[in-house]
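Engineer: here is the input, now give the coordinates:
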Amino acid sequence: MDLSLCPGSVGSMAKTSVQYLCSECGWSGPKWVGRCPECGQWGTVEEFHEARPAARSRTAEPGRTSRTKASDAIASSAATAITDVATDSVERVATGFQEFDRVLGGGIVPGSVVLIAGEPGIGKSTLLLETAGNIARSYRNANGTVLYISGEESQAQVRLRATRINAVEPNLLLAATTDLATALGLIERYKPTLAIVDSAQTIISQDVDGISGGSTQVREVASALIDTAKTLDVPVLLVGHVTKDGSIAGPRTLEHLVDVVCQFEGDSATALRLLRAVKNRFGPTDEVGCFDMSGEGIEEVSDPSGLFLSSNGDAGSTPVEGTCVTFTLDGHRSLPIEVQALVTDSVLPTPRRAVNGVDNSRIAMLTAVLYRHGKLNLLGNDLYVSTIAGGIAKEPGCDLSIVAALASAAKHTPIARTTCAIGEISLTGQVRPVPRLEYRLREAARLGFTTAVTPVLRKRVSVAGLNIIQVDSLRDALESLGLAGR
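Structural biologist: Here you go, the predicted structure:
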């Protein structure tokens, strides 16, 4: 008996469209597993229902073969020589923040989808609402509108925040919904200059299964918004939540679908906020924007050079022992970072090492190098190393300033306020070069520094008003700073 002819046989059953997707790495498979075979995470594989194509697309038309339809497709979408493709520049939409525009590569590209991710309460919604107000204000005379769709707050709540940050404009449209079809209908109806969806984890599609914020829903919402943005040429700013480890919530493929991924970072204890481009199809990914969070909203910081220096860090103030300034690179920016160190006698069997803004393991290594090649024994002391205002000094180029601050605190000898130290220290005690040193030195000269202790330069560099002391070893660097041990 031929089982394939039976109505209820396996051969006549329709193939299932159910797939299982890992929310961490995007792995997919036909069977559920407790541990993802790709990334090794437990409990991240969830059921995902693929959208089924329409019945008319699966059924062949009478008299038309697949070869005929393929010929029609080739005729309707012929390839174009790359030399014949138009290179007209796209007019970007300015956000009203020069810092935001620089991170995006010059503004928002029409039809693009930008994902803004960050921790709860960091200021994502405030930044985007103020951006919406800026764009609505600039397009008021051009009859342009900005659509803000909130799935987390009501219209009254958004209006209160807009009043506080001075973002109330007549052509700024507010909508509060969690339904994907409603959100897409609003975008198609108004065709705004900019659409903001806050957030991807709160919007729900009725066409697929899954809870709000799940992998299935997030993927479906993002795909629908991207398709609408490309079709109508409307840019969309999409807010995304992050997990406990700081990664973007939802399937990893969400980051691959969108055009730009920006990370909004900051410490809740400070007002400084940093916007970084993790992915950007229309610009560089090494730019960083600086913002200041206040009760009146978010203000951009065009020159953040003085943020990570102590309040009495001007050249005319009295130098303090245990401090040294270095210059780090964050994107295309060179920022001064003040490193402070405190050295005390230890009463514990194991000396204490407490750091803030500095790599703890690197402190242990530099202490050993300082003892072996700098002839300064701090192995039995309690060491406390910190930066100012939440600055980060984890770059290898900060090694020389950390060692100088430790030596200054141990010998009770202050370093001049107009002196900075830049360089990486190897295990052999050699002071090694750092990337874009000339750019850092020019920034130091602009801020009033007169002396810089640096590694040996590969090419001649002359910076007006700056005395560059080139050293080859840690011993020479400490001697130039007056901190050499016996």
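Engineer: can we go C-alpha only for contacts and neighbour counts from here?
Structural biologist: Fine.
Engineer: and Ala404, how many neighbours?
Structural biologist: By the criterion of other CA atoms under 10 Å, Ala404 has 30 neighbours.
Engineer: could I get the contacting residues of it?
Structural biologist: 322-324, 421, 478, 481, 483 (CA atoms under 8 Å, 6 or more residues apart in numbering).
Engineer: also Ala409?
Structural biologist: By CA under 8 Å, 6+ apart, Ala409 lies in contact with 321-323, 341-343.
Engineer: quick check, nearest of these to Gly240?
Structural biologist: Ala341 (38.3 Å; CA to CA).
Engineer: what about that closest one, is that helix, strand or coil?
Structural biologist: strand (DSSP: H, G, I helix; E, B strand; the rest coil).
Engineer: what's the burial count for the nearest residue to it once chain neighbours are set aside?
Structural biologist: Counting by CA to CA, 6 or more residues apart in numbering, Val385 is the residue found nearest to Ala341 once chain neighbours are left out, at 4.4 Å. The tally of other residues near Val385 (other CA under 10 Å) stands at 23.
Engineer: after the helix ranked longest in the chain, next one along is what?
Structural biologist: Across the chain, the longest stretch assigned as helix under DSSP state H is helix 215-232. Next along the chain after helix 215-232, taking DSSP states H and E as the criterion, comes strand 236-240.
Engineer: that following strand versus helix 215-232: what angle between them?
Structural biologist: In terms of direction (axes from the mean of the first three to the mean of the last three CA atoms, to 10 degrees), strand 236-240 departs from helix 215-232 by 170 degrees.
Engineer: can you tell me what sits against strand 236-240?
Structural biologist: In contact with strand 236-240 (CA under 8 Å, 6+ apart) are residues 111-118, 124-125, 128, 194-201, 225, 229, 248-249.
Engineer: go again with 7 Å.
Structural biologist: With CA atoms under 7 Å, 6 or more residues apart in numbering as the test, strand 236-240 has contacts from 112-117, 194-201, 229, 248.
Engineer: also stretch 349-369?
Structural biologist: With contacts defined as CA under 7 Å, 6+ apart, stretch 349-369 is touched by 378-387, 390-394, 403, 427, 429.
Engineer: structure for this one too, so we can compare:
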Amino acid sequence: MGKKEKTIYVCSECGEDFLQWQGQCPACKQWNCLKRFKVENDASGAAGKKGGGGAGARAVAGIGSDMELRKPDVTSEEVRGVTRRGSWLTDTKGGPQTLREAKSSKPTEWNRLPLMGPTGAEMSRVLGGGVSRGSLILVGGDPGVGKSTLLLQVAGLLADGKGEGDAAPVLYVSGEESVPQICGRAERMGVESETLYLFSATKLEVILDSIMELNPRAVIIDSIQTVYLNDATGSAGSVIQVRECANALLQVAKRTGMAIFLVGHVTKAGDIAGPRVLEHIVDTVLYMEGERLQALRLLRGTKNRFGSTDEVGVFKMAQEGLVAVSDPSGFLLEDRDGNESPTPVAVAALLEGTRPILVEIQALCSPVPQNAGSGRRSAVGLDTERFNLLLAVLRKQADLKIYNQDIYLNVIGGLKLSEVASDLAVVMAVASSFLEKPIPRDIAFVGEVGLGGELRSVRLIESRIKGASSLGFKRIVTPKSAVVGLKLPEGMAEIIPCATVKEAILRTLDVTEKDLKVSKSA
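Structural biologist: Here you go, the predicted structure:
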């Protein structure tokens, strides 16, 4: 019998498919997210004979049985059985194991692939100690932020095999660039590994054939939105294609023990393009942040099955690619000297993961003309809602008449502040500009600001103080509650504990209560 078409509805958020349209997805509970697709229905039942798991599982049916496995505890016979069922999971003959038995049978040689050098060490910090074998890693970020550059450098490090022994093949597949383009970029960056293979392709079946032929140590797919399966419905980048291609590559990674990196495009909102299920399928999700016109780049982990998501990698973009920044605070403060800045600047002692980072925050207050209404507020590097909240606290709790001021805020280095520990530095920079009182150059700030104007403690205050002290700051303004019982070694900066925003302004800017109540006019 011939093939017939049937209609299915696929959720653009989680990737689940249904036979009928519904206003709310039953799987992820999101509204108005089901998209209509036409798929072929083989009435002869041939589809059922292909095995379960969808197009992705059928595409990798030959992987594992025809190539040498890198995963040492799985045999070819086991993989042949797996391919017939469309799953990478193997049946353990002995049944369930205790945790102790599982630990004793775990092959130590299948743990991590080390990444050598400063750039490799920064990447390993985010991944939790190296690249886990058999892992599927998704790297997202804005266009031009450096995703492909970083992964080409990682490919070169893995191909060289430094720290791992002999060099081994690594396959870099691009669906967006030709091989000469990738080669030119590698030459400019100084990547010269003889075992790094470049391939320009978008058809996943062809990519899988190359993987079977090379049996590489790692594979980079740039990007997951450009590859497609002939057996899956829709064009490249559609919900079904992204889901099935990711499932196929997941099975390859788990069966063979090779690490696979996927580059993911992002939407205007900053989320990975495609179904939300993509982030559930992969083992690790990394996001690269940074402004295209700024040199600084941050690599954050939002999901990691092999380590913590607290760590952040810091890089700077250079002619030779991404260069690791071992001292982020020194890099961000390198233009800071002993002279007084013409623009009010407050230094915030923040934490990125477990690493202290000191950031400069600039503010500018300018009176608006009379009868021109309220002033304008603009913040670069800080959430607008948070900025407006802090300005309201300054006006209400610190008696600053800032309603008739245009207020601008800028975070130096292109960073985006997400930690509430920067609150105190933000309000101090605004107060300094409004009162025209400079902030001493040897003072740093740390603390959250509450709606009542109170200063609240933040985590790991001792690490922040030590980081600021190591960079030459002599005084640090902190919440009073944060220093109760705090014991610091000798040589640390002087602590200025304050209970409220008003107290911090009075003690830092050398002003009186009367000064705070003076209203500026145009």
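Engineer: quick one on the thing from earlier: map the residue nearest to Ala341 of the first structure across to the second structure for me.
Structural biologist: Residue pairing (TM-score structural alignment): Val385 of the first structure is matched to Leu409 of the second structure.
Engineer: how about that match, secondary structure?
Structural biologist: Leu409 of the second structure, by the three-state scheme (three-state DSSP), is strand.
Engineer: in the second structure, what range does the longest helix of the first structure match?
Structural biologist: Against the second structure, helix 215-232 of the first structure falls on residues 239-256 (TM-score structural alignment).
Engineer: average distance between that stretch and the first structure?
Structural biologist: For stretch 239-256 of the second structure, the mean deviation from the first structure after alignment is 1.2 Å (mean CA distance after the TM-score superposition for the first structure).
Engineer: that older thread, looking at the contacts of strand 236-240 of the first structure, which two lie furthest apart in space?
Structural biologist: Across these (CA to CA), the longest gap, 22.9 Å, separates Leu194 and Ile248.
Engineer: what's the closest of the contacts of strand 236-240 of the first structure to Glu300 of the first structure?
Structural biologist: Closest approach between these and Glu300 of the first structure, by CA to CA: Ile116, at 16.8 Å.
Engineer: is the alignment partner in the second structure of the closest one in a helix, a strand, or coil?
Structural biologist: Mapped onto the second structure by TM-score structural alignment, Ile116 of the first structure lines up with Val139. Three-state call for Val139 of the second structure (three-state DSSP): strand.
Engineer: was I right to think Val139 of the second structure contacts Asp283?
Structural biologist: No - with contact defined as CA atoms under 7 Å, Val139 of the second structure does not count as touching Asp283 (11.2 Å).
Engineer: on that earlier part again, state the number of residues packed around the match of Ile116 of the first structure.
Structural biologist: The number of residues packed near Val139 of the second structure is 24, by other CA under 10 Å.
Engineer: residues near Arg362 of the first structure, how many?
Structural biologist: 14.
Engineer: same check on the one 5 residues further on?
Structural biologist: Residue neighbour count, defined by other CA under 10 Å, stands at 20 for Thr367 of the first structure.
Engineer: helix or strand: which one has the residue in the second structure that it lines up against?
Structural biologist: Here Thr367 of the first structure is matched to Leu391 in the second structure, going by TM-score structural alignment. Under the criterion of DSSP H and E, Leu391 of the second structure resides in helix 384-397.
Engineer: distance from that helix to the first structure after superposition?
Structural biologist: Here the mean offset of helix 384-397 of the second structure against the first structure after fitting is 2.9 Å, by mean CA distance after the TM-score superposition for the first structure.
Engineer: give the buried residues for that helix.
Structural biologist: Buried residues in helix 384-397 of the second structure, counted by 16 or more other CA atoms under 10 Å: 387, 390-395, 397.
Engineer: now swap in stretch 170-188 of the first structure and tell me
Structural biologist: 171-178, 180-183, 186-187.
Engineer: stretch 293-308 of the first structure now?
Structural biologist: 293, 297-301, 304-305, 307-308.
Engineer: now do the helices in the stretch 1-150 of the second structure.
Structural biologist: 46-49, 54-59, 76-85, 99-105, 117-127, 147-160 (DSSP state H, counting those that start in this stretch).
Engineer: quick one: the fifth one to chain centroid distance?
Structural biologist: Going back to what we said before, that points to helix 117-127 of the second structure. Centroid separation between helix 117-127 of the second structure and its chain, computed with CA atoms, centre = their mean, to the nearest Å, is 14 Å.
Engineer: same question for the shortest one.
Structural biologist: Mean C-alpha position of helix 46-49 of the second structure versus that of the full chain (CA atoms, centre = their mean) differs by 40 Å.
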